[in-house]
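Colleague: Give me coordinates for this.
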Amino acid sequence: MSKKTNERPIFPFTSIVGQEEIFKKLSLILNVIDPKIGGVMIMGDRGTGKSTIVRALVDLLPPIEVIENDLYNSDPYDKELMSDEALEKIKNNEKISIIQIKTPMVDLPLGATEDRVCGTIDIEKAISEGKKAFEPGLLAQANRGILYVDEVNLLDDHLVDVLLDSAASGWNTVEREGISICHPAKFILIGSGNPEEGELRPQLLDRFGMHAQIKTLKEPNLRVKIVQQRELFERNPKEFNLKYQDEQNKLIEKIVTARKNLKNITIKYEILEKISQICSELNVDGLRGDMVTSRAAKALAAFENRLEVTPKDIFTVISLCLRHRLRKDPLQSIDSGVQVQTKFKQVFNYN
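Modeller: Next comes the predicted model:
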């Protein structure tokens, strides 16, 4: 059984054009294959389609099975991804109904409060009735899906910190007046913003797995094509989506296969050593850069249906994984990727 929803048509992911889009699309696809990469921050000029491509991503994700009427999208087969309520039902041998839903995608509004994001505890009810009266927030809705924050660079730093903590741990904890509630919140965090309005602090930016930077297209023929694509979509969304259905299905199949094969991908020690050498020589703080680069390269190999990571895989992903980790001064601009690629070519002796 599945939920039926009346949804507005979404611009198909495979119809989005432009050379600059390749890296933006790749960063999103790799995070879908391996959410442990840690999400992606997409920075770009106004009107470069950041929101369009993120919202198109959800159509590439297979549906998920959840426990019916559960507010946390609890996985009926994995206790680590179940809410306390679901675990209680299973413990009491209550019958649970399983349904299939579309992978959730939650938009976090810019003016959202911490209570709206994390959820609230009704202290009065908890004291008077002795129950943990909890109203789940956006993190509960996003569990096992995607949480998208547009203009994340304008969000309060504390709130960004909360999102990053939940994305990294897979859990959300709310504490009020000595009462503590914890629930699964495993999601892919995607942020976007306009660099003219400022970047995140380096400490927060470092916690995003990947960083894609998109500039306005200059080629007139591509600009015309994008305008025409949009007009065709708006004129008849259903017909436009049908035109790309085969391409969408092929991409979905590749992603599903890559997810299954990810555990079988190997990466040679010498390559791992060279990744760490690049991070060290670029003065990248911590080990996140090393880990994210190897994870992203494995996801790319899986996506291309190979079993071993090659230097070319590293070259493809390393700028996306490291460029935002080079900035030490909040006023400094983010590297375009040239510095990372130059260092890669030196270390790997790659032409």
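Colleague: Only C-alpha atoms from now on, for both contacts and neighbour counts.
Modeller: Noted.
Colleague: Nearest residue to Cys182 in space, please, no chain neighbours.
Modeller: Thr173 (4.4 Å; CA to CA, 6 or more residues apart in numbering).
Colleague: end to end, how far does stretch 114-127 reach?
Modeller: 22 Å (CA to CA, to the nearest Å).
Colleague: Give me the buried positions along it.
Modeller: 114, 116-121, 123 (16 or more other CA atoms under 10 Å).
Colleague: Ok, stretch 26-40 next?
Modeller: Neighbour count says stretch 26-40 has 26-40 buried, by 16+ other CA under 10 Å.
Colleague: Inside helices: which ones of the residues you listed?
Modeller: Assigned to helices by DSSP state H, the following of the buried residues of stretch 26-40 qualify: 26-33.
Colleague: Helix, strand, or coil at the residue nearest to Cys182?
Modeller: strand (DSSP: H, G, I helix; E, B strand; the rest coil).
Colleague: how far away is it from Leu164?
Modeller: 13 Å.
Colleague: more crowded one of those two?
Modeller: Ranked by neighbour count (other CA atoms under 10 Å), Thr173 and Leu164 place Leu164 first, with 19 against 14.
Colleague: Please identify which two of the buried residues of stretch 114-127 are farthest apart in space.
Modeller: Val117 and Ile123 (17.9 Å; CA to CA).
Colleague: rewinding a little: wouldn't the residue nearest to Cys182 be in contact with Ala185 here?
Modeller: No: contact between Thr173 and Ala185 fails when scored by CA atoms under 8 Å: they sit 9.4 Å apart.
Colleague: What residues sit buried inside stretch 160-178?
Modeller: Quick answer for stretch 160-178 (16+ other CA under 10 Å): 160, 162-164, 166-168, 170-172, 174.
Colleague: Residues contacting it, please?
Modeller: By CA atoms under 8 Å, 6 or more residues apart in numbering, the residues outside stretch 160-178 that reach it are 36, 38, 118-121, 123, 139, 152, 180-189, 204, 207-208.
Colleague: Show only the entries of those residues found in helices.
Modeller: Counting by DSSP H, the part of these found in helices is 118, 123, 139, 204.
Colleague: Now the last one. Nearest residue, chain neighbours left out?
Modeller: So that's Leu204. Per CA to CA, 6+ apart, closest to Leu204 is Asp161, 7.0 Å.
Colleague: quick one: the closest residue to Pro63 other than its chain neighbours and Met43, what's the gap?
Modeller: Distances taken as CA to CA, 6+ apart place Lys102 nearest to Pro63, at 4.4 Å, with adjacent residues excluded. Distance of Lys102 to Met43, computed by CA to CA: 27 Å.
Colleague: Following up with a second sequence; could you model it the same way so I can compare the two?
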Amino acid sequence: MNPETEIPAYPFSALVGQPRLQQALLLAAVDESLGGVLISGPRGTAKSTAARALAALLPGAPFVTLPLAASLEQLVGTLDVEDVLRDGRLRFKPGILARAHGGVLYVDEVNLLPDALVDALLDAAASGVHTVERDGISERHASRFVLVGTMNPEEGELRPQLLDRFGLSVVIANPADTAARQAILRARLAFDRDPQRVASEHAAHDAALARAIATARARLDAVELGDAALARAADLAHAAGVDGLRADLVMLRAARALAALDGRDAVLVQDVDAVADDALLHRRRHPAPPPAARPEAPPPPPAACSGGDGDWGALPPQPAGFETASLPGTWRPKA
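Modeller: You can find the predicted model right below:
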């Protein structure tokens, strides 16, 4: 396809009214070991559009989709034992996990996948490597990617053991009112009419986001986690009644990624507060405290509408309604 006529992905910086989703995706891109992002919401709320927009921020990153009917062998790859027996050479046939290395792996309706596939996905997302074993022969390969899973709660839930393995979780709602819907429709139709122009208008913002991710990745290990941040994460996890320590660790890693995105060398208590809801949402066992007692967080975002799920039949699947969003560090006041 001619690059001049190829339809670009919708700009990440143009996603409408979704600061929490944008933040979660950016943090997962900075630190892939977070375990990915689970996006829960109804059909047609731009979940796949956001994932594609994130992949476009990562230079040369593949965007790989896991089909709902995929087998475990298709996901993890396989070893050709016949080749080993014939000529002594081990040949690995890469699967989806290998193809997604360095990019974004998008899993729609993850709640409908067999548990074995979800386990393999989450293992690779958290560890960055995957081992394929067959008949006593094993092959280990890199598999670092940003995992983005989506689900519609009306179609079934994930088991708590699998929910806990996702790093961050964001709930997307339908547009709050008719004015929001109209704004979404206008922006969507503008993109349909001239996607190159819309992409050009946001090119500088997306380029800045791409640089911010690359810089944050490089400085991530040097960001310090102080006692105050650790204590805050432990207090919030304890108040939520979560099982185990995964929520605490995710909060601290996400807060570290946020500090790196903001260009700081140490995690603040405010960083932990900014990521806590998304780390605890799918793990919480105790009711959330009343709003006045909770750390400040962005309100639940109105969702952009995407045709990827088929309920906007006359419109193409990728574009969605959007408006200009802020660059890293501006979704909340900086300390």
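Colleague: related to what we said a few turns ago, turn the buried residues of stretch 114-127 of the first structure into JSON lines, columns for distance to Gly289 of the first structure.
Modeller: Output for these, formatted as JSON lines (distance: CA to CA, whole Å):
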{"residue": "Glu114", "distance to Gly289 of the first structure": "29"}
{"residue": "Arg116", "distance to Gly289 of the first structure": "32"}
{"residue": "Val117", "distance to Gly289 of the first structure": "28"}
{"residue": "Cys118", "distance to Gly289 of the first structure": "28"}
{"residue": "Gly119", "distance to Gly289 of the first structure": "32"}
{"residue": "Thr120", "distance to Gly289 of the first structure": "35"}
{"residue": "Ile121", "distance to Gly289 of the first structure": "37"}
{"residue": "Ile123", "distance to Gly289 of the first structure": "42"}
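Colleague: you'd agree Phe23 of the first structure is up against His211?
Modeller: No: at 9.6 Å, Phe23 of the first structure does not count as touching His211 under the criterion of CA under 8 Å.
Colleague: who has more neighbours, the two?
Modeller: Under the neighbour definition other CA under 10 Å, Phe23 of the first structure and His211 were set side by side, and His211 has more, 27 against 18.
Colleague: Return the residues in contact with the counterpart of Val284 of the first structure in the second structure.
Modeller: Val284 of the first structure maps onto Val242 in the second structure when the alignment is built from TM-score structural alignment. Applying CA under 8 Å, 6+ apart to Val242 of the second structure gives the contacts 280, 283-286.
Colleague: got it, and Ile226 of the first structure?
Modeller: 16-17.
Colleague: Ok, Asn283 of the first structure next?
Modeller: By CA under 8 Å, 6+ apart, the neighbours of Asn283 of the first structure are Leu326.
Colleague: Three-state assignment for it, please.
Modeller: Going by three-state DSSP, the secondary structure assigned to Asn283 of the first structure is coil.
Colleague: Ok, Val170 of the second structure next?
Modeller: Going by three-state DSSP: Val170 of the second structure is strand.
Colleague: hang on, the earlier thing: out of the ones in helices among the contacts of stretch 160-178 of the first structure, which is nearest to Thr52 of the first structure?
Modeller: Leu139 (21.8 Å).
Colleague: okay, now the residue mapped onto the closest one from the second structure: neighbour count?
Modeller: Superposed on the second structure with TM-score structural alignment, Leu139 of the first structure falls opposite Leu97. Other residues lying near Leu97 of the second structure total 26 when counted by other CA under 10 Å.
Colleague: separation between Gln19 of the first structure and Lys215 of the first structure?
Modeller: 10 Å.
Colleague: Of those two, which one has the most company?
Modeller: Higher neighbour count among Gln19 of the first structure and Lys215: Lys215, with 13 against 9, using other CA under 10 Å.
Colleague: now the contacts of Val242 of the second structure: which count as buried?
Modeller: Buried among the contacts of Val242 of the second structure by 16+ other CA under 10 Å: 280, 283-284.
Colleague: Just confirm Arg89 of the second structure contacts Val81, I think it does.
Modeller: No: taking CA under 8 Å as the definition, Arg89 of the second structure is not a contact partner of Val81, at 9.0 Å.
Colleague: For stretch 145-159 of the first structure, give me every contacting residue.
Modeller: By CA under 8 Å, 6+ apart, stretch 145-159 of the first structure touches 51, 54, 58, 103-111, 114, 139, 160, 186-194, 197-200.
Colleague: Of those, grab the buried ones for PyMOL.
Modeller: The buried residues among the contacts of stretch 145-159 of the first structure can be selected in PyMOL (16+ other CA under 10 Å) with this line:
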select buried, resi 51+54+58+103+104+105+106+108+114+139+160+186+187+188+189+190+191+192+193+194+199+200
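Colleague: Strands - which of the contacts of stretch 145-159 of the first structure land there?
Modeller: Of the contacts of stretch 145-159 of the first structure, the ones assigned to strands by DSSP state E are 105-107, 187-193.
Colleague: Tell me which two of the residues you listed sit farthest apart.
Modeller: That would be Phe187 and Gly193, which, of those, are the farthest apart (CA to CA) at 19.5 Å.
Colleague: Leaving out sequence neighbours, find the closest residue to the aligned partner of Leu307 of the first structure in the second structure.
Modeller: Correspondence of Leu307 of the first structure to the second structure, assessed by TM-score structural alignment: Asp265. Closest residue in space to Asp265 of the second structure, ignoring its immediate chain neighbours: Val223 at 4.5 Å, by CA to CA, 6+ apart.
Colleague: What's the one you found aligned with over in the first structure?
Modeller: Match for Val223 of the second structure (TM-score structural alignment): Ile265.
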